[in-house]
Structure formats: structure tokens, C-alpha cells
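Trainee: sequence and predicted structure, then a few things I'm wondering about:
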Amino acid sequence: MSAPDVFCQIVAGDAPAFEVLRTDTLVAFLDARPLFAGHTLLVPTVHVRTYAELPLELAREWVDTSQRLERAVEAAMGADGSMILMNNVVSQSVPHLHLHVIPRKKGDGLRFWLGPRRPYKTDAEAQQTADGIRRALSELP
């Protein structure tokens, strides 16, 4: 069995973190390598790696808490807005589901990396892609 990831260690109290919230099912704490002051992570206390693995019984609390956390981070940091993001496997630095709440201010210099954009070459290609996703959705439980 592999060693627990650092977020499991934080949940267990075995690794330090600057916590901002703790419930029986969720923990929020400051990112150790923040993009900006106030950059906060939200993790479930149960170990899951991806968003698809988040137990449905936690989904409502996850959404409610992430929305409250977004408002709190923005208010505490005097931010104009925020960036909310999750990575699933690719670019996931810790293999434990975590949501980033990153306070943003106009002109803060952050250049988000959603690029280069790759538009569909034709409407037919876009339709084929939409059809494939729709088909995959219909095959899921």
C-alpha cells in the first residue's frame, strides 16, 4: 500500500496546513504554493482522486461549501472575482480531488493557460463531437 497523499495527511492532522474550514466531510486550507494570497483548496476528507469519484451524498455539501468559500475568499482578499478550477488526473499535482479558489483582481498579471484554442474546422466536425458526447452520456449509468 502506498503512503497517503499530502491532502490525506492534512485531513488526518499529520501534515500542517493553514485551515480555513473543517467539517466531518470537507477541509479547506490555504494552498502551500499560492498563485495569490488567499488561494484556497477544498478537499473531501474521504480519499478520492477525481471529480467522478466524489460520492453523491457529498455533492450538495461540496457545492454549497465551494460557493460559500468563493464568496469568503473574494471578500477577505478584496478581490474583483475569482477563478474556480479542478484538474482531473492531468495537471493534478496531488492525486486527491481538490478545488482551487483563487482570488483575482483586474490587471493581476495572471495569464490563464487555456490555449491555444483549437476551433472546429467545420460545423459537421462540431456536430460529430456533440453527437459522440451525447452518445457517451446516454451509455453512463
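Mentor: Nice, thanks for sending it over. Keep in mind that this is a model prediction, so the values were computed, not measured.

Trainee: okay, CA-based contacts and neighbour counts for the rest of this
Mentor: OK.

Trainee: list the contacts of the closest residue in space to Pro44 that isn't next to it in sequence.
Mentor: Computed as CA to CA, 6 or more residues apart in numbering, the closest residue to Pro44 that is not its neighbour in sequence is Leu26, at 4.5 Å. Counting by CA atoms under 8 Å, 6 or more residues apart in numbering, Leu26 touches 42-45, 62.

Trainee: pull the most distant pair out of these.
Mentor: Farthest-apart pair in the contacts of Leu26 is Thr45 and Trp62; separation 11.2 Å (CA to CA).

Trainee: and the contacts of the longest helix seen in the chain?
Mentor: The residue-count maximum for a helix in the chain (DSSP state H) belongs to helix 56-77. Under the contact criterion CA under 8 Å, 6+ apart, helix 56-77 has outside partners 25-26, 37-40, 42, 79-82, 84, 99, 101-104.

Trainee: put this beside the first:
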Amino acid sequence: MGCIFCNIVNGTIPAKKLYETKDSLAFLDAFPLARGHTLVIPKNHYDKVQQMSKQDNLDLFETVQVMAGRLESVFSSVLIAIHNGKESGQEVPHVHVHLIPRNASDGAGPVHSMFPKRPSLDENEFEKIAKIIGNK
């Protein structure tokens, strides 16, 4: 059957489409975390963000911007999230951006609440990490 999101793009699997460009598609998540939970995907298949072409990246994030505005006009606040790889929680290996309407009583909390086992880094460790990442 292949990639579920590619099948949505080609029309094999139906979806509640909200917005579409030549290179991206926004639709309601079939398993929403909140009313209005929307996914934005590139129409071309990429597993991770860093694999995307410049054009697909620009179009995807322009669509995210449009949809975030639409959702905020209805729901007031929107969490924008990308799981980039299996270890980060990505369940479908096709780039997708979650736009999840939020409110003060939804109980979800800030992103930091997802990580109960946070590292305690001293200044030397911060410097090492900054040099490793910054020199790539």
C-alpha cells in the first residue's frame, strides 16, 4: 500500500482537505489530539525535513503559515510540531507538520513537559555541544 500520506496526495485514501498548493497539502488529522488538529505535508515524499528540496521546504512552511493563521482565527492558539525521525516520535515516515489548536484547559502543557529525564549540562558541556553542532 505504500506511504499513507502519499496515498492521500494521490487520492487513493480520502482526507478532509483544507488547503492545497502545487507542492503541499493541509488536511485534518484522522486521529486528532484536539478539534481542528491539522497536518501539513509536502506532496513529494521525504522522510525528514533536511532531505527536502528548497522549493518544497519554502512551499511547506508558507502553507504552515497560512494554516496557522486560519486555525488561530478559530481556536486562538496553535502548537506547531514536527517529529523528524522515528526516535523523535515520527510515526509516518513522510515529513508532516502538526498544527494542534491549544487552550489553557487542554492539559497538554509546554514542550518541556514531554521530557521528564532532562540532562543537567555544565558550561563545558554546552561549549562542546555548540562546537560540534556549529562546525558541521
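Mentor: That came through, no problem. Here the structure is a predicted model, which means the values were calculated and not measured.

Trainee: follow-up on the earlier one: what residue in the second structure is paired with the residue nearest to Pro44 of the first structure?
Mentor: For Leu26 of the first structure, the aligned position in the second structure is Ser24, judged by TM-score structural alignment.

Trainee: just to revisit the earlier point, just the ones in helices from the contacts of Leu26 of the first structure, please.
Mentor: Trp62.

Trainee: and the contacts of Leu26 of the first structure, which is closest to Arg33 of the first structure?
Mentor: Nearest member of the contacts of Leu26 of the first structure to Arg33 of the first structure, counting by CA to CA, is Leu42, at 14.5 Å.

Trainee: now that closest one, nearest residue through space, not along the chain?
Mentor: In space, Leu42 of the first structure is closest to Ala28, 4.3 Å off (CA to CA, 6+ apart).

Trainee: isn't the one you found right up against Gly38?
Mentor: No. Counting by CA atoms under 8 Å, Ala28 of the first structure does not reach Gly38; the two are 11.4 Å apart.

Trainee: of these two, who's got more company?
Mentor: Ala28 (27 against 20; other CA atoms under 10 Å).

Trainee: ok, the more buried one to Ile133 of the first structure distance?
Mentor: In this view, Ala28 of the first structure and Ile133 of the first structure are 33 Å apart by CA to CA, to the nearest Å.

Trainee: if we can go back for a sec, so the residue nearest to Leu42 of the first structure: helix, strand or coil?
Mentor: Under DSSP: H, G, I helix; E, B strand; the rest coil, Ala28 of the first structure falls in the strand class.

Trainee: tally of neighbours for the counterpart of Val66 of the second structure in the first structure?
Mentor: When the first structure is aligned by TM-score structural alignment, Val66 of the second structure is paired with Arg68. Arg68 of the first structure has 11 neighbours, counted by other CA under 10 Å.

Trainee: would you mind measuring from Arg68 of the first structure to Pro4 of the first structure?
Mentor: Arg68 of the first structure is 28 Å from Pro4 of the first structure, by CA to CA.

Trainee: would you map the strands across the second structure?
Mentor: Counting by DSSP state E, the second structure has strands at residues 17-20, 24-28, 38-42, 78-81, 97-101.

Trainee: looking at the ones you listed, which one is packed in the most?
Mentor: strand 38-42 (a mean of 27; mean count of other CA atoms under 10 Å).

Trainee: counterpart of that strand in the first structure, which residues?
Mentor: Using TM-score structural alignment, strand 38-42 of the second structure pairs with 40-44 in the first structure.

Trainee: mean per-residue distance, the matching stretch to the second structure?
Mentor: For stretch 40-44 of the first structure, the mean deviation from the second structure after alignment is 0.4 Å (mean CA distance after the TM-score superposition for the first structure).

Trainee: Gln90 of the second structure against His83, yeah?
Mentor: Yes. Assessed by CA under 8 Å, Gln90 of the second structure is found in contact with His83 at 4.7 Å.

Trainee: cheers, nothing more for now.
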